[in-house]
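Visitor: Predicted model follows, preceded by the sequence.
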Amino acid sequence: MIDLNNPQYFLNREWSWLEFNNRVLYEACEEDKPLMERLKFASIVTRNLEEFFMVRVAAINKQNELETGGSSPDGLPPAEQLMGIMARVRDFYKKLYGEFDKKILPELLQAGVKILTDPADLVKYQDYLKHIFQNRIRKVLTPLSVGPTHPFPRLNSGRLYIAAGLKRGPEIPDSIELTDLSFVEVPASALGRFIKIEDEETYFPLECVIKMFVGELYHGYSVEWVSQIRITRDTDFNVDTDAASDLLMRIEEKIKTMHMRDVVKFEYEKGLPDTRLKELVERFDVVGDSIFQIDSLFDLGSLMEIYMSSSRNDLKEPQIKPVYPMEFQSRDIFEVIEEKDVLLYHPYQSYDPVVELIEKSAEDPDVLAIKLTLYRTSSRSAILKGLIKAAVNGKYVTILDELKARGDEERNISAARALEDAGAHVIYGIANLKTHTKALMIVRKERNGIRRYCHLATGNYNETTAKLYSDFSLFTCDEMIGEDISQLFNLLTGFSLPNKWNYVAVAPIDLREKFLSLIRRETENAKNRMNARIIAKLNTLLDKEIVQALYEASIAGVKISLIIRGGCALKPGLKGISENITIHSIIGRFLEHARIYYFYNGGDEDYFLSSADWMTRNLDRRVELLFPVKSKESRAIIGKVLDIQFSDTANTWILNSDGSYALRKDKKTRDSFKEIEEYIDKKEDKARREMEKKLEFKPIRNLEKGL
């Protein structure tokens, strides 16, 4: 009897995620990739790692401090996990900065793009930079010196500071407090991280310019040394939600105290005196061994600013032009959805129909109500404007605004207030649960009664990420699904449990059991010598019970094919356990964000889309939605996308049983991103030709013969 609780059958969650970030780093190292794209991926991996420290490292630090003796499913205690994380992060930084300093920067310079950090290079532009410093930068700088009446400052997480060692000059009077240590925040949020020469591709990091002229901030002192420093704090927080009416205020209070949370990572520049390094580490109470010396440009995440501002499109991938779906081009959107379900795959297909559906509903006199879940929205959101307009126009607008969406708390609070001011009813979710589902329902009065139009998605209502993430959108007015979504909103707004779901499953009510029952059905079919198949595409697979169910299915003979972009706890290819499981990871042009779940079901195939990954937090601590894809045409689209992605040989990594990944190689290169773009283009071209054919004028009879 195989004990599926054995830790040796599980990969470590944190180390698996770091493997994922290494696969993203590979994109920055690909020499045949356009230079600006490599710069972009260097930015992405840095931002990824920053969030990993803020959330995962912070959580494991807390576990370690509690000394509860607990361990992860793979059996590693927190202290051992932290040691492994730090060793891997040091290797990661070595590879990242080796690529950036020795390859990306020199190759950009050769291509005519200068990112100048060496003081010897900056001296050539001294007059220009001094003008910029005196007229723009200096005006927003505030030195924070340490002295008898100036306590050691609490520096903000993720911001760059110049630390300066000072020596008093003779002109400082005795009446002025003395200091030998001061900090200056680099005002990147106000001025941008880089100064760009107009009409040139020459960039100067703001901190390098400040360091050139930092002496001008400290008249009467000589500057003995300067060093950049940067701290990262624990930014994951729980909010006591016993008093739901105070939730918005409580989250605002939490945001205001972010600068007081634990320091989980400390970065400093070479040249910081050892005594000062020790003092800063003690003052900031840096947890563990998370101290890193950076001998290059700090915070490569800000390189995205250069990518976005650069006019060198010849150094970038050609921009995809999302195709506007033919179904919506010449007909009323409500008529189309009433006639059939429509499935879109973004960003290959335009996100505009989603925005237009909300905008049209805001103006349509027959629309009675709009209900929507808001998790992460974009700045200057057209969706938000449409919802505000609908409320102003007297529609019943109800918004579930998830204030606890990490990193978007302030933006969601702002959205909540704007919606409330317009007359919308805004609620903040269910206590102790994050609402992660993506659902829109429009209630419309029509000749035959009240009809519910639904939009269900795997991605957020965010027009910006809809251009960067691959996600599915399903438009439907299926009566039974509409009833389910209506019950979902009643649950969110009125805490009313559903009588029963017709087609959907919702976490944390029954989604876990739904997934397990679907997996176990395939297991039983395999035991009965029937064909059995599971295909899934998701972001992360970490839930222990799901992993065990998949092992049981594999042992029974179920063929399981998974595409998992990020972390994975399951070990494929274990003899007698997971030999029937293969796991691919696709990293490339777009962030693979869609969640697809397919079950063969004895030939009566089931296709589902979901907001949920196979993670414990998704199944037990969030409101998530699993919904079926019923139409033959929509299923064909999903099937084609999966076929293309499983055939990819240009962007695919294969997970080995030891947790390592191998880049898939083949004589014939197949790029799933390009093939899907071509597939969508051909599909829409075919639809256009069919529509044109329907619109052709065809005479009923030959008039000449009839005369």
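Guide: Good, I have the coordinates.
Visitor: going forward, measure contacts between C-alpha atoms and count neighbours the same way
Guide: Fine.
Visitor: Now for residue 78: which residues touch it?
Guide: 60-61, 63-64, 70-72 (Cα atoms under 8 Å, 6 or more residues apart in numbering).
Visitor: Let's have the residues you listed in JSON lines, adding distance to residue 630 and neighbour count.
Guide: Output for those, formatted as JSON lines (distance: Cα to Cα, whole Å; neighbours: other Cα atoms under 10 Å):
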{"residue": "60", "distance to residue 630": "42", "neighbour count": "18"}
{"residue": "61", "distance to residue 630": "46", "neighbour count": "19"}
{"residue": "63", "distance to residue 630": "44", "neighbour count": "17"}
{"residue": "64", "distance to residue 630": "47", "neighbour count": "19"}
{"residue": "70", "distance to residue 630": "44", "neighbour count": "13"}
{"residue": "71", "distance to residue 630": "42", "neighbour count": "16"}
{"residue": "72", "distance to residue 630": "39", "neighbour count": "15"}
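Visitor: Go through those residues and flag which are in helices.
Guide: 60-61, 63-64 (DSSP state H).
Visitor: now, among those, which is nearest to residue 154?
Guide: Residue 154 has its nearest neighbour among the ones in helices among the contacts of residue 78 in residue 61, at 20.4 Å by Cα to Cα.
Visitor: For residue 81, see how far away the closest one is.
Guide: 10 Å (Cα to Cα, to the nearest Å).
Visitor: do the same with residue 521
Guide: Counting by Cα to Cα, the gap from residue 521 to residue 81 is 36 Å.
Visitor: Likewise for residue 674?
Guide: According to Cα to Cα, residue 674 and residue 81 sit 39 Å apart.
Visitor: hold the first one in mind and look at this next one:
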Amino acid sequence: MEQSPEVASAVTEHVTSPFLNRELSWIEFNRRVFEEACDHANPLLERVKFFAIWASNLDEFFMIRVSGIKQQISAEVQKQSPDGLTPSEQLASIRRALLPLIDEERRLLLDVLLPELREQGITLYNYDQLNPRQRAWVADYFQRQIFPVLTPLAFDSCRPFPFISNLSINLAAVIQDPHKGELFARVKVPEVLPRLVALPADLVEAHDADALGRHVGFIWIEQVIAAHLDALFPGVEVIESYPFRVIRNADMEIEEDEADDLLATIEQGVRQRRFGEVVRLTIDDSMPERIAHLLQTNLKIGPTDCYTVRGPLALTDLMALTRLDRPDLKAPIHVPVLPMALRGGVDIFEVLRNGDVLLHHPYHTFAPVIDFINTAAEDPDVLAIKQTLYRVGSNSPIVRALMHARELGKQVTAVVELKARFDEENNIIWARALERAGVHVIYGLVGVKVHAKLSLVVRQEQESIRCYAHLGTGNYNAGTARAYTDLGLLTCRPEITADVVDLFNTLTAYGRRDEYRKLLIAPVTMRRHLRRLIRREIERHQLAGDGHLIFKMNSLVDRGLIKELYRASQVGVRVDLIVRGMCSLRPGVTGMSETIHVRSIIGPFLEHHRIYYFHNGGESDLYLGSADLMERNLDRRVEELFPLEDPSLAHFVRHNILASFLNDNVRARILLPDGRYQRLRPGDSEPCDSQAPERMIPEGKEAETRK
């Protein structure tokens, strides 16, 4: 679906900057997630999942992006964003964009999702909706399970305003003391207890719409606490209580040059994260102005940092509903399969000596990656295993495979990135476990994050050593491999594995390479080579008129490479961009980006792989890897892009995977020049769903990935 010339012309006339604002582009991305929660084509609990993801994304946006802008304002930094906004102007634009979205959020929850859940036998009660029997049970539950955990904190002339931790839900209690008058206290809702308190089945009202009699009921724990606050304040009267929630700056700044022990520094930073500056206060719309003012004053924020909402706070907790045993309200179960080449108990090393194997998750199972390490551990001819770890999850089979390899006498090295945001604590746990097992652990590098996805096996074969490698676009995380789309390559191509060896040597020692044989490595060669490949496509197009670039990534905000894409468009190169999240490139602008088309795919699976295709007159180059086109990825992280050199695998990625994304009319949105997105619909055309499993694995007909 193309934009009409009239709309494109009208938008182009009002373009004041060649770049879209990064923060507003992110809000547009999260709006697309929100739209999935609104879409009745999705099963009900899938819509609830998208709703919880929208809320979680928004929390992280305030913790990281908004907090960074507020720090610039505090430091009186007046540096403008690429689209010409000062930090104060960006903050105002963010609030203007979010306020109507938050209103939509509340309408969707209160007027649509909760009523539809109730019709399906899933009821989220407010306390005032409970009948006498339910209230009696709730009162007993409060005394047994909640009351012993609570700690009310008073605020008066003798006691300072209590610290409000990041992401916590709290009750502002107003007390009437016969001797002291009106007092204020804060009660924190304990995070160690379920947010949604499940009522016994025999107390939940059945509904006619639930023909199978499956009905469950929950009540918000903060409402249970609010209804029983008198128990916490004997001898005085609780006259009012209002929920509120705080979000703080969670972006740690680590002075690595001054840290003798990076592990201890990261641990301290994780503990201090909850003490950051407040960047958002959310209050219930019933809260009177005097209480809101008291909170704002003591949290040291202004009215523009305060968001007033109807209904419950912290909507990320609705994700708990997706764990209910209601397959009738969920998407069909996805069952990943083994690649054809690895079926039947084959020797993986022999398979790789005969050719590369491409894994496409979640359509392919993650098991071959784990088996690759476990097989190497068991193989008497394997000498060493080397591995990068960024986000591995809480129960990591990859880490256990590495420890198993060490137990069996292999030399094992793990580069664990302790600075992986919000995974620091988990990575510290695994780093210590690996060290106890005897693994040589490297805690990342000073000044950069190690984001590359690499695994290397060194094997003695006859009179020589052969190396095998897995290179990927996603983390070594078995959990996310079931939900994120990623590509991985198993190979023993000598030039690629030699590059992997050299890269590990730079990560574990002091060496530095200025060039690699096959891999594009950030921050050393990647930016330069991507620029060269784009310019080669420009030159080719000027000669033959067949220039074509297809890039798929999570985010596109690097101004240098955006300018290169603009140059390509200005000579007529067709540029197709598939960007899930933020995109600062402004497509479809006359004289600047007329041949650039940008689309975003949002669906049940999180689009995560990075693919870079250069047509080159039919002698195409296709790179996969870990890097988005962002300044941080290209200049401040260790990233890898690797070529897909097997012609059949490259053909599949270009003509099946990329083609499906470019033809998608079910999940795709098209970016307009003004930064808005337009949803595509099949209409009279045949539907093309780029996340349909049969499109995404070579042996699709026999995969049987849904049941």
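Guide: Great, that's in hand. These figures come from a predicted structure and were not determined experimentally.
Visitor: And the ones in helices among the contacts of residue 78 of structure 1, which is closest to residue 188 of structure 1?
Guide: Nearest member of these to residue 188 of structure 1, counting by Cα to Cα, is residue 61, at 29.5 Å.
Visitor: How about the contacts made by residue 245 of structure 1?
Guide: Counted by Cα under 8 Å, 6+ apart, residue 245 of structure 1 has zero contacts.
Visitor: Setting aside sequence neighbours, what's the nearest residue to residue 657 of structure 2?
Guide: Take residue 657 of structure 2 and drop its neighbours on the chain: the residue closest to it by Cα to Cα, 6 or more residues apart in numbering is residue 696, 5.9 Å away.
Visitor: and the one you found, how many neighbours?
Guide: Look at residue 696 of structure 2: counted by other Cα atoms under 10 Å, it has 22 neighbours.
Visitor: quick one: contacts for it?
Guide: With Cα under 8 Å, 6+ apart, residue 696 of structure 2 has these contacts: 360, 363, 656-657, 690.
Visitor: Turn those into TSV, columns for neighbour count.
Guide: Converted to TSV, those look like this (neighbours: other Cα atoms under 10 Å):
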residue	neighbour count
360	28
363	30
656	17
657	19
690	24
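Visitor: and those, which of them are in helices?
Guide: Those of those lying in helices (DSSP H): none at all.
Visitor: What is the nearest of the residues you listed to residue 451 of structure 2?
Guide: Using Cα to Cα, these come closest to residue 451 of structure 2 at residue 360, 19.4 Å.
Visitor: distance of the aligned residue in structure 1 for the closest one from residue 323 of structure 1?
Guide: Under the alignment (TM-score structural alignment), residue 360 of structure 2 pairs with residue 345 of structure 1. Distance from residue 345 of structure 1 to residue 323 of structure 1, counting by Cα to Cα: 10 Å.
Visitor: Map residue 169 of structure 2 across to structure 1 for me.
Guide: Aligned against structure 1 by TM-score structural alignment, residue 169 of structure 2 finds its counterpart in residue 160.
Visitor: again, but for residue 637 of structure 2
Guide: Looks like residue 637 of structure 2 aligns to residue 622 there (TM-score structural alignment).
Visitor: One more: residue 451 of structure 2?
Guide: In structure 1, residue 451 of structure 2 lands on residue 436 (TM-score structural alignment).
Visitor: quick one, what contacts that match?
Guide: 375, 402, 611-612, 622-624.
Visitor: Apart from its chain neighbours, what residue comes closest to residue 481 of structure 1?
Guide: residue 503 (6.4 Å).
Visitor: cool, residue 6 of structure 1 as well?
Guide: Spatially, and ignoring its direct neighbours in sequence, residue 6 of structure 1 is nearest to residue 74 (7.9 Å; Cα to Cα, 6+ apart).
Visitor: Give me the distance between the one you found and residue 9 of structure 1.
Guide: Residue 74 of structure 1 is 7 Å from residue 9 of structure 1, by Cα to Cα.
Visitor: what do these two both touch?
Guide: Contacts common to residue 74 of structure 1 and residue 9, judged by Cα under 8 Å, 6+ apart, are absent.
Visitor: Which of those two has more residues huddled nearby?
Guide: residue 9 (23 against 17).
Visitor: what lines up against that one once you look at structure 2?
Guide: Per TM-score structural alignment, residue 9 of structure 1 is aligned with residue 18.
Visitor: What residues sit buried inside whichever strand or helix holds residue 635 of structure 1?
Guide: With elements taken from DSSP states H and E, the one containing residue 635 of structure 1 is helix 632-646. Neighbour-count burial for helix 632-646 of structure 1, counted by 16 or more other Cα atoms under 10 Å, picks out 634-635, 637-638, 641-642, 644-646.
Visitor: Noted, bye for now.
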